[in-house]
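Enquirer: Provided below are the primary sequence and the corresponding predicted coordinates.
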Amino acid sequence: MAKNPKSTALVPAGQRKPPAKRKAAVPAVMPATPDALRPVLGLDLAIAKLVGSGGDVAREDGIVRVTGLGYATRGCVVPAEEIFYDRSARRDDEGARLGEADKVSWRDEASGYDCIMLRDSNRRHLSGYVGAPRDHPIWGWKCEAVPPDLGIDVHGGLMYSRLCQHGPSPTPGLVVEAARICHVRVVPPPRFEPLVHATDHRVEHADAWWFGFSCDQVYDVVPADVHGQAKFLQAEVGAVYRDDAYVVHETVSLAAQLRAIADGKAAPSRDGPPPPPIGLDPRRGGGRG
């Protein structure tokens, strides 16, 4: 018998309790005031894009997540659920792009579909994604299998189609969430704690099938392509950088088109100029994704 039950060294192996599992680290959360945001974002330009009052900010390994505030582009204010900045990947030569977020997640009010604007961690261009619910007519379809007669018209054509990306654990950290293409994962508040954010009541979702487009076509300025053939081709076709306003607009347009397909209606008229013709990009062979 063990003389000291508090000492595991004297307790027989069969009677020892297994070591307690370590809980995942929860990033510290602080109010998203300008004074709190300035040292973690580092730019007043980035702070100026956050709209509203209240909100929270959390930090983890160079990732900053802002919740409870809207996100302003030159075209609209996005009703953001989460806004991410990747401080570790920032470059000094990105000019005005330094003020943009690296990921914005929101629910489009008109279609009811979840949307994401996401920056590629390597080439630094933006992409847009819309989550089609499980009962959608083309849920589970590969982007290359979507027929042209459905009328989907988005920048570069559909380039992405995939199920929700689940993290490595039920509560992935900010590093995973900042790059994950899936619904906003809401952790239920502790019992008896009042709801703080509108998304706190959301139940566990069924997997969406995400369709997306990417602004790294030959007619796009890609921040990482500063030398070589890519830059030469961009100059030849008058390529421009597709900013957050453009990507949000295209994402909302894609959501409207997917909703029209679900409702059995004609594709809605586009608001604003059409995207560049896919045929401009020799990599696409003139065909639709």
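Expert: Good, I have the coordinates. Everything quoted here is computed from the prediction, not taken from an experiment. Numbering: from 1, shown residues only.

Enquirer: every contact and neighbour count from this point should use C-alpha atoms.
Expert: OK.

Enquirer: pull the residues that contact the helix or strand harbouring Ile47.
Expert: Secondary structure from DSSP states H and E places Ile47 in helix 44-48. With contacts defined as C-alpha atoms under 8 Å, 6 or more residues apart in numbering, helix 44-48 is touched by Pro34, Leu37, Arg38, Leu41, Leu98, Gly99, Glu100, Ala101.

Enquirer: show me what contacts the fourth one?
Expert: For Leu41, the residues meeting the contact criterion (C-alpha under 8 Å, 6+ apart) are Ile47, Val64, Tyr85, Arg87.

Enquirer: go on, the third one?
Expert: Remark: with contacts taken as C-alpha under 8 Å, 6+ apart, Arg38 is in contact with Asp44, Ile47.

Enquirer: put this beside the first:
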Amino acid sequence: MPKKKTSKALMPTKSTAPTLPQRFAIADTEIRPEQFYRLPGRQPTERGPWSDEPGKIAWKDPETGLDCIILRQENGTLSGYVSVDLDHPLHAYNHDALPRAVRNASHGGVDYAEPCRNYGPEAVRVCHIRPTGTPSHAPGKAEHDDKWWFGFRTSHPGDLVPTGIKPDRYREEGETYRDMHYVFAEVRSLARALKAFAYRPVEGSSKPLQIGSRAIDEDQA
């Protein structure tokens, strides 16, 4: 029996990499995905706002030029990640050592800081693999990735964790599922904060940092 390449029902414990879309509508914009995966093994079984979301999407933020990822976790929630290059002043920083302006730029605060994960399936690792001249999920030799990734999760108090919930308890009082549109906006906020910090004024300057459209005083950094 021939396999259906785009079926999400195949191998429910594994990932599926459908044809990489040229455009993906999200939040109030469109992005050009560099990775796009379905993760049936991490998809909550109950029907909800997560049902039609991909499991992983990676792209380059056009405003900041930074690489970004949204990845579904084993508990069904989404996490967001942004990477910086070796020449970024925060490269190799632990998440708890970040300046406040960056640490608090995304939902719940940055709580992930790691180098590229160059092990395990590409569909679930926080790393960009771009074989030259081929889609990111195609076979081939991966480029070296020395980026440092910062990230955040959406499983804090008040966040709805969809895996394991009862059908009649999708929303406990005060709990909200942080969907892909929400996480995208938070990823973009983190990317702007990281970009702004790279261009922060020299010591002694009275000019505030600029993160997106919001000025931040030096004492918040």
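Expert: Yes, it's here. Small disclaimer: the values here were computed from a predicted structure and weren't measured.

Enquirer: TM-score for these two?
Expert: TM-score of the superposed chains, computed with TM-score structural alignment, normalised by the length of the second structure, equals 0.77; 199 aligned residues with a C-alpha RMSD of 3.2 Å.

Enquirer: just after the helix holding Ile47 of the first structure, pick out the following helix or strand.
Expert: strand 50-51.

Enquirer: what secondary structure does Leu194 of the second structure sit in?
Expert: Secondary structure, DSSP: H, G, I helix; E, B strand; the rest coil: Leu194 of the second structure is helix.

Enquirer: I'd say it and Asn104 touch.
Expert: No: counting by C-alpha atoms under 8 Å, Leu194 of the second structure stays clear of Asn104, with 11.2 Å between them.

Enquirer: between these two, who's got more neighbours?
Expert: Taking other C-alpha atoms under 10 Å, Leu194 of the second structure and Asn104 do not tie; Leu194 has more neighbours (26 against 17).

Enquirer: what's the match for the more buried one in the first structure?
Expert: Applying TM-score structural alignment, one finds that Leu194 of the second structure aligns to Leu258 in the first structure.

Enquirer: what's the answer for Pro54 of the second structure, then?
Expert: By TM-score structural alignment, Pro54 of the second structure lines up with Ala101.

Enquirer: in the stretch 151-289 of the first structure, which spans are helices?
Expert: For the stretch 151-289 of the first structure, the helices defined by DSSP state H, counting those that start in this stretch occupy 174-177, 228-236, 244-263.

Enquirer: wait, which of those is closest to Val222 of the first structure?
Expert: Closest approach to Val222 of the first structure among the helices of the stretch 151-289 of the first structure is made by helix 228-236 (8.5 Å; C-alpha to C-alpha).

Enquirer: now that closest one: how far from the chain's centre is it?
Expert: 28 Å (C-alpha atoms, centre = their mean, to the nearest Å).

Enquirer: for it, buried residues please.
Expert: Judged by neighbour count (16 or more other C-alpha atoms under 10 Å), helix 228-236 of the first structure contains these buried residues: Ala230, Lys231, Leu233, Gln234.

Enquirer: which residue packs closest to the third one, ignoring adjacent ones?
Expert: Leaving aside its sequence neighbours, Leu233 of the first structure sits nearest to Val218 (C-alpha to C-alpha, 6 or more residues apart in numbering; 6.5 Å).

Enquirer: separation between that neighbour and Gly156 of the first structure?
Expert: Counting by C-alpha to C-alpha, to the nearest Å, the separation of Val218 of the first structure from Gly156 of the first structure is 9 Å.

Enquirer: again, but for Val77 of the first structure
Expert: Looking at Val77 of the first structure against Gly156 of the first structure, where the rule is C-alpha to C-alpha, the gap reads 24 Å.

Enquirer: the more surrounded of the two?
Expert: Counted by other C-alpha under 10 Å, Val77 of the first structure and Gly156 do not tie: Gly156 has more neighbours, with 25 against 16.

Enquirer: contacting residues around His137 of the second structure?
Expert: His137 of the second structure makes contacts with Ala17, Gln35, Glu122, Ile129, Arg130, as judged by C-alpha under 8 Å, 6+ apart.

Enquirer: export these as JSON lines, with columns for neighbour count.
Expert: As requested, those are exported to JSON lines (neighbours: other C-alpha atoms under 10 Å):
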{"residue": "Ala17", "neighbour count": "21"}
{"residue": "Gln35", "neighbour count": "23"}
{"residue": "Glu122", "neighbour count": "18"}
{"residue": "Ile129", "neighbour count": "22"}
{"residue": "Arg130", "neighbour count": "20"}
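
Enquirer: now, which of those residues sits nearest Asp179 of the second structure?
Expert: Nearest to Asp179 of the second structure out of the contacts of His137 of the second structure is Gln35 (C-alpha to C-alpha; 18.4 Å).

Enquirer: so what does that closest one match up with in the first structure?
Expert: The criterion is TM-score structural alignment: under it, Gln35 of the second structure has Glu82 as its aligned partner in the first structure.

Enquirer: give me the mean distance between the helix or strand where its match lies and the second structure.
Expert: Using DSSP H and E, Glu82 of the first structure sits in strand 80-86. Mean deviation of strand 80-86 of the first structure relative to the second structure after superposition (mean C-alpha distance after the TM-score superposition for the first structure): 0.8 Å.

Enquirer: show me the contact partners of that strand.
Expert: For strand 80-86 of the first structure, using C-alpha under 8 Å, 6+ apart, the contacting residues are 41, 62-71, 101-107, 178, 184, 199.

Enquirer: please apply the same query to stretch 91-101 of the second structure.
Expert: By C-alpha under 8 Å, 6+ apart, the residues outside stretch 91-101 of the second structure that reach it are 84-85, 90, 103, 110-115, 147-148, 150, 193, 216, 220-221.

Enquirer: ok, and the contacts of Leu41 of the first structure in the second structure?
Expert: Shared with the second structure under both residues aligned by TM-score structural alignment, their matches' C-alpha atoms under 8 Å, the contacts from the contacts of Leu41 of the first structure are Val64, Tyr85, Arg87.

Enquirer: no more questions from me, cheers.
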